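**Student:** coords please:
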Amino acid sequence: MFGFLKKRREAKKLAKFLTEVRVRRHADDDLLSAEQRVGLDALIAETAQVRPADAAAFLETAVPKYHRIAPLYRHFQIRAFLDLLLVVGAVAFGIRGLFFQPFRIPTSSMQPTLYGIHFLDRENASNPVLGKLPNPLNWLLFSARPAKLEIQSPGELDLNSLTSQGNFLSDSTGFRIGGTRYSLPGDIRKVEEYSNLEAGKSYAKGDLLCDGFLSLGDHLFVERFSIYLAPLKRGDVIVFNTDGLTVDGRRLADASGFYYIKRLVGLPGDTLKIVGNQLYVKPQGAKVFKKIQEIAPAFEKIYSGKGGYQGHLNHMGRYLATPGEEFKLGPDRYFMMGDNSSFSLDSRFFGAVPRENLVGKAWIVFWPFTRRWGWVDRQGPIDAPTGEPERGTFKVMYRQ
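**Tutor:** Below you'll find the model as predicted:
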């Protein structure tokens, strides 16, 4: 009797371990490296083959192996619980599962329509409430963590002191300047972008490198059914998977993630070209090209030159890379581009997206509570010139 109960307990431990690894593999898909994803997939397959009688012996080696493949960051369980709580609360306002899928904007490629992790300048932020509330409320309402750095000791950046670590809110980067240790929210690349950290540059006491907040970006629902009920339109904001797509000979999923979000600019049968940062479309059966904003009003703001919108560029990528170069879309193929054209990995690099890769339309931003909260793509640009890009972004993006 006792032997039976012991085996049952071990079988439950095995099942719990398998569930934990599967959940981690899915939830952190955009955070794990390609090597970590392959390792977890192999561990899941191995665990699924273990007999309950062998569970105890297997777990003695499998648990340490799991932690070696994908070490848990600090406060992993707290962060996982808060993520779960946030998703569950949002699901209370809609139907989950087959019809709606939560999605977190991973990068800056759709700014300023939708934001990934980004810096908000305290002085020029368009949100009048940001910074006037206690820090916990700033995070709860606006997903914003304080990011301020004033130099205390003169000196240069010690490159060997750069370290990155995660907590239950987001990543943080530590470094040393002139013998003083500092920490700012975000990974090393993001911190270098918004604080203008530079190797070899001398900093004086009192220099203000940044004063603002780092936001975790927009979280939204994707509705998955209308793409099967009505024709897609140029200007729709679409989430799709990258299965079968490649860039520079590598699987796009391995290079930068399995799910992408972009704006649909070309339908099956369209012929596209870019001249002078202007996208032209010749629909199937038409004889002349037209500016895309003349065909689809959703693109008018893309060419406003305000708030970070900059038109469509053609000096990068593999397709539409030279002025006047044409690209014709075949049946069930769609051309996708990011609104932040200067910093978007899109169909200019990996080509047309097959119909079967489409997941759904971006629907509602449910968190944080910024000017983008609510229906996706409902806001026009803020009344400020886009300007020129600096260090991986446009400074006007820091206001939103």
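**Student:** going forward, measure contacts between C-alpha atoms and count neighbours the same way
**Tutor:** OK.
**Student:** Run through the neighbouring helices and strands of whichever strand or helix holds residue 13.
**Tutor:** Per DSSP states H and E: residue 13 is located in helix 2-27. Here helix 2-27 touches helix 34-48, helix 55-69, going by 3 or more Cα pairs under 8 Å, 6 or more residues apart in numbering; DSSP states H and E.
**Student:** Could you check the ones you listed and tell me which one is nearest residue 298?
**Tutor:** helix 34-48 (36.0 Å; Cα to Cα).
**Student:** Just want the angle from the closest one to helix 55-69.
**Tutor:** Helix 34-48 and helix 55-69 are oriented at 180 degrees to each other (axes from the mean of the first three to the mean of the last three Cα atoms, to 10 degrees).
**Student:** Show me what helix 34-48 packs onto, helices and strands only.
**Tutor:** In terms of contacts (3+ Cα pairs under 8 Å, 6+ apart), helix 34-48 is packed against helix 2-27, helix 55-69.
**Student:** what angle do it and helix 2-27 make?
**Tutor:** Taking the same axes, to 10 degrees, one finds that helix 34-48 is oriented at 150 degrees with respect to helix 2-27.
**Student:** Give me the contacts around helix 34-48.
**Tutor:** Here helix 34-48 makes contact (Cα atoms under 8 Å, 6 or more residues apart in numbering) with 14, 18, 21, 22, 25, 29, 62, 66, 69, 70, 254, 255.
**Student:** right, and the helices and strands packed on helix 34-48 - which one's nearest residue 322?
**Tutor:** Taking Cα to Cα, helix 2-27 is the member of these nearest to residue 322, at 38.8 Å.
**Student:** Compare the helices and strands packed on helix 2-27 and report which one is nearest to residue 176.
**Tutor:** helix 55-69 (28.8 Å).
**Student:** Nearest to residue 319 among the helices and strands packed on helix 2-27 would be which one?
**Tutor:** Ranking the helices and strands packed on helix 2-27 by proximity to residue 319 (Cα to Cα) places helix 34-48 first, at 26.2 Å.
**Student:** Identify each buried residue in the closest one, please.
**Tutor:** Buried residues in helix 34-48, counted by 16 or more other Cα atoms under 10 Å: 36, 37, 39, 40, 43, 44, 47.
**Student:** quick revisit: redo the helices and strands packed on helix 2-27 as CSV? Include distance to residue 208.
**Tutor:** Listed next are the helices and strands packed on helix 2-27 as CSV, based on distance: least, Cα to Cα, whole Å:
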stretch, distance to residue 208
helix 34-48, 37
helix 55-69, 39
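**Student:** Second input sequence below; structure requested for side-by-side comparison:
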Amino acid sequence: MATTTKTESEKPAKAPSAKLVRNTLKEAKKLLAYHRDLLKPEDASAFEQSIGDVQKTLADRDLKQCQAGISRLEEEAARYFPKAASGFREWVEIIAVAAIVAFGFRTFFLQPFKIPTGSMQPTLYGIYPGETSYLEDDNPSPMVQLFEKIAFGKVFVDGGYRTKGDHIFVDRLTYHFRRPTRGEVIVFDAEGIPGIVQTGKFYIKRLAGIGPEEIQIKAPYLYANGKRVEDEPFLKIYSMKCPSCGTVGDFSPETHAQNQAICHHCGMTRYHGYINPMYYPHAQYLLTPDNVFQIPADHYFALGDNSRSSSDSRFWGSFEHTRLVGRAVFMYWPFNERWGPIR
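**Tutor:** Model (predicted):
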């Protein structure tokens, strides 16, 4: 007696589980919510009706009938939401969202800056040249050059190199909740300050005075309201110490004007206190030890750590609180002895 065997296609479809139906409905609702604004009103209504039919069937616990509803949802999803170029579109959307998040983070939290000049040396370095000393060649091999460029920011030229300025993060959030304190390294908007030599929109200096108070320089010391400023950052600046090699230079008030800011041991900049800019042609304030500057209320007085080579408040005075951008908090590149929190 002949027998017949049912093929796979002839076998009755297995009813989906309630969990599968619920997950399918969840994804369908998400798909509709995500793309509703791109659909024709009648297509959106039809897809929404199909979702409702499956929900009703699930509520009636008719899981076999749910299979037909799920199949209809899949067909309509393929018709209303074509997958062509969907991968590319999703990547574009991810990149756009990431860019918006990064822009918001940069605007309200941490903003990267690059130090262009040497006014804050040796705390932070701008672009500066250096010499190389190699036994065989004037310049190192291409692989060594690539490594030192990535790690230390050195761009090699014949017989030497040029180091790019330090890259830092500036905290833009903190000063919305408190006022800055003396000694912090700050970034502010320099555009439009009377008397400033414009070399960039933003300046980075150390906060030396907070209005209303009187500021005075008696080399190498800073005075506020007649008292020497003894806060930790300033003790470092008075120290005559070279952070690169650790040596301490000689100092006497009589020779400070002639004292060199360059370390005689390693050739890098060392801390050398503050000077009165009596011989600087564009300087206007604190020209001599007897000069006093009265900082107006809600204004700040800023000085560079490299006092012999800094265009700062000695040249153009104080600036308003509203010009503050934020607090320099971290030097993230290049990777050298300065990498880390900024103090």
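**Student:** Superposed, what's their TM-score?
**Tutor:** Remark: TM-score between the superposed chains equals 0.56 [TM-score structural alignment, normalised by the length of structure 2]; 208 aligned residues with a Cα RMSD of 2.6 Å.
**Student:** Out of the helices and strands packed on helix 2-27 of structure 1, flag the one nearest residue 218 of structure 1.
**Tutor:** helix 34-48 (24.5 Å).
**Student:** gap between the closest one and the chain center?
**Tutor:** Relative to its parent chain, helix 34-48 of structure 1 has a centroid offset of 24 Å by Cα atoms, centre = their mean, to the nearest Å.
**Student:** hey, where'd the helices end up in the stretch 201-343 of structure 2?
**Tutor:** Applying DSSP state H, counting those that start in this stretch to the stretch 201-343 of structure 2 gives helices spanning 232-238, 313-316.
**Student:** Using a markdown table, please lay out those together with mean neighbour count and distance to residue 46 of structure 2.
**Tutor:** What follows is the helices of the stretch 201-343 of structure 2, written out as a markdown table (neighbours: other Cα atoms under 10 Å; distance: least, Cα to Cα, whole Å):
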| stretch | mean neighbour count | distance to residue 46 of structure 2 |
| --- | --- | --- |
| helix 232-238 | 17 | 70 |
| helix 313-316 | 22 | 70 |
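**Student:** Out of the ones you listed, which is closest to residue 295 of structure 2?
**Tutor:** helix 313-316 (10.4 Å).
**Student:** Just send the helices of the stretch 201-343 of structure 2 back as TSV, with distance to residue 191 of structure 2 too.
**Tutor:** Shown next, in TSV, are the helices of the stretch 201-343 of structure 2 (distance: least, Cα to Cα, whole Å):
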stretch	distance to residue 191 of structure 2
helix 232-238	27
helix 313-316	12
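**Student:** Mind checking what secondary structure residue 232 of structure 1 has?
**Tutor:** Under DSSP: H, G, I helix; E, B strand; the rest coil, the three-state class of residue 232 of structure 1 is coil.
**Student:** Now which residue in structure 2 aligns to it?
**Tutor:** Taking TM-score structural alignment, residue 232 of structure 1 has residue 180 as its aligned residue in structure 2.
**Student:** that older thread, so which of the helices and strands packed on helix 34-48 of structure 1 gets nearest residue 105 of structure 1?
**Tutor:** helix 2-27 (13.9 Å).
**Student:** and the closest one, which residues are buried?
**Tutor:** 7, 10, 11, 13, 14, 17, 18, 21, 24, 25.
**Student:** Equivalent analysis for stretch 168-187 of structure 2, please.
**Tutor:** For stretch 168-187 of structure 2, burial by neighbour count (16+ other Cα under 10 Å) applies to 168, 169, 170, 171, 172, 180, 182, 183, 184, 185, 186, 187.
**Student:** Output those residues as TSV; include the columns distance to residue 225 of structure 2 and secondary structure.
**Tutor:** Shown next, in TSV, are the buried residues of stretch 168-187 of structure 2 (distance: Cα to Cα, whole Å; DSSP: H, G, I helix; E, B strand; the rest coil):
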residue	distance to residue 225 of structure 2	secondary structure
168	32	strand
169	32	strand
170	30	strand
171	29	strand
172	29	coil
180	18	coil
182	13	coil
183	16	coil
184	19	coil
185	21	strand
186	22	strand
187	24	strand
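**Student:** thinking again about what came up before, closest one to residue 375 of structure 1 out of the contacts of helix 34-48 of structure 1, please.
**Tutor:** Within the contacts of helix 34-48 of structure 1, proximity to residue 375 of structure 1 (Cα to Cα) peaks at residue 29, which comes in at 26.1 Å.
**Student:** Next one: the most centrally placed residue in structure 1 from residue 358 of structure 1, what distance?
**Tutor:** With distances taken as Cα atoms, centre = their mean, residue 106 lies nearest the centre of structure 1, 0.4 Å away. For residue 106 of structure 1, the distance to residue 358 of structure 1 equals 17 Å [Cα to Cα, to the nearest Å].
**Student:** what does residue 99 of structure 1 give?
**Tutor:** Per Cα to Cα, residue 99 of structure 1 is found 14 Å from residue 358 of structure 1.
**Student:** higher neighbour count, these two?
**Tutor:** More neighbours surround residue 358 than the other of residue 99 of structure 1 and residue 358, with 19 against 14 (other Cα atoms under 10 Å).
**Student:** residue in structure 2 matching that one?
**Tutor:** Alignment note: residue 358 of structure 1 maps to residue 324 in structure 2; criterion TM-score structural alignment.
**Student:** Would you check that that match makes contact with residue 188?
**Tutor:** Yes: if you go by Cα atoms under 8 Å, residue 324 of structure 2 and residue 188 touch, sitting 4.4 Å apart.
**Student:** Confirm residue 200 of structure 2 sits in a strand?
**Tutor:** No: per three-state DSSP, residue 200 of structure 2 lies outside any strand segment and is coil.
**Student:** In structure 1, what residue corresponds to it?
**Tutor:** Structural correspondence for residue 200 of structure 2 with respect to structure 1 (TM-score structural alignment): residue 257.
**Student:** Of all the helices and strands packed on helix 2-27 of structure 1, which one comes closest to residue 213 of structure 1?
**Tutor:** Closest to residue 213 of structure 1 of the helices and strands packed on helix 2-27 of structure 1 is helix 34-48 (Cα to Cα; 30.2 Å).
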